[in-house]
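Trainee: got a sequence here, can you build the structure:
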Amino acid sequence: MLGGVSDLIELRDRMRAFTDERDWAKFHDPKSLVLALVGEVGELAELFQWLPADQAVERVGTDPLRRRVGEELADVLAYLVRLADVLDIDLAEVARAKLADSALRFPAHDVRGEAPEKG
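Mentor: Okay, here's the model as predicted:
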């Protein structure tokens, strides 16, 4: 599991090196990376498609499903990190800012136990 910002930076740097070693940067335009990301999210969603919601955590707790979900999550993360890198967006920084904004928009004492409408 990623432990912090330094892990995210290390992953970004490793993704850059992997890409550069293969001369693949020319294929990593934002549109192509978004489409790859959507494809990987689709593969992740497929693993959950017919699982009863109340059994999903339990079923993902054992292999082979656990391994497959982990692989798809890794693919999603890799493409997300690469996209942020190509667009020069500090993913950790914008995630922290988004979380702070959400905390203001949805105070725990107002929304606890409820799924608020997207605002």
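
Trainee: please make it C-alpha for all contacts and neighbour counts, starting now.
Mentor: Noted.

Trainee: measure residue 39 to residue 74 for me?
Mentor: 13 Å (Cα to Cα, to the nearest Å).

Trainee: can you name the next helix or strand after the helix ranked longest in the chain?
Mentor: Longest helix of the chain, by residue count under DSSP state H: helix 65-86. Next helix or strand after helix 65-86 toward the C-terminus (DSSP states H and E): helix 91-105.

Trainee: and this one, please, so the two structures can be compared:
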Amino acid sequence: MNTSDLHDLRDRTRQFARERDWAPFHTPKNLAMALSVEVAEVVEHFQWLPTGNELSDAGRAAVRHELADVLLYLVQLADRLEVDLHAAAVDKMALNAIKYPAERCPPLVR
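Mentor: Take a look at the predicted model:
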């Protein structure tokens, strides 16, 4: 996904909300709460599975829809807070590289 993809989603979610007059309800608080609910709905599909690789085709399709909900709420929240998600993610990855340098991470023992 590139920045134009994120901008396209942002524009589509703006239009969708505008057509339904939902903007008054899309406060940062409400969007953050809705985002957390959708993340919980993703997690629900994995509850009690040993690894999650056991998902059926129907389960994978359901998770796909929930992940889309998560992404759409995230894009809307970022839009309301004027956060450039792509830039924020790139910046965070750079910070993580400093915090967790690869040469200091021990190899996994399997």
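
Trainee: so the longest helix of structure 1 versus helix 91-105, what angle?
Mentor: Counting by axes from the mean of the first three to the mean of the last three Cα atoms, to 10 degrees, helix 65-86 of structure 1 lies at 100 degrees to helix 91-105.

Trainee: check the mean deviation of helix 65-86 of structure 1 from structure 2.
Mentor: Once the two are superposed, helix 65-86 of structure 1 sits an average of 0.5 Å from its aligned residues in structure 2 (mean Cα distance after the TM-score superposition for structure 1).

Trainee: ok, now stretch 91-103 of structure 1?
Mentor: Stretch 91-103 of structure 1 sits 0.6 Å off on average (mean Cα distance after the TM-score superposition for structure 1).

Trainee: which bit of structure 2 covers that stretch?
Mentor: Aligned by TM-score structural alignment, stretch 91-103 of structure 1 falls on residues 85-97 of structure 2.

Trainee: touching the matching stretch from outside, list them.
Mentor: With contacts defined as Cα atoms under 8 Å, 6 or more residues apart in numbering, stretch 85-97 of structure 2 is touched by 2-3, 6, 75, 78.

Trainee: how does it look with 10 Å?
Mentor: 1-4, 6-7, 74-75, 78-79, 98-101 (Cα atoms under 10 Å, 6 or more residues apart in numbering).

Trainee: those, buried ones only, as a ChimeraX selection?
Mentor: Under the burial definition 16 or more other Cα atoms under 10 Å, those of these that qualify are selected in ChimeraX by:
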select :6,7,74,75,78,79
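
Trainee: centre of the chain to stretch 2-19 of structure 2, how far?
Mentor: Distance of stretch 2-19 of structure 2 from the chain centroid (Cα atoms, centre = their mean, to the nearest Å) equals 14 Å.
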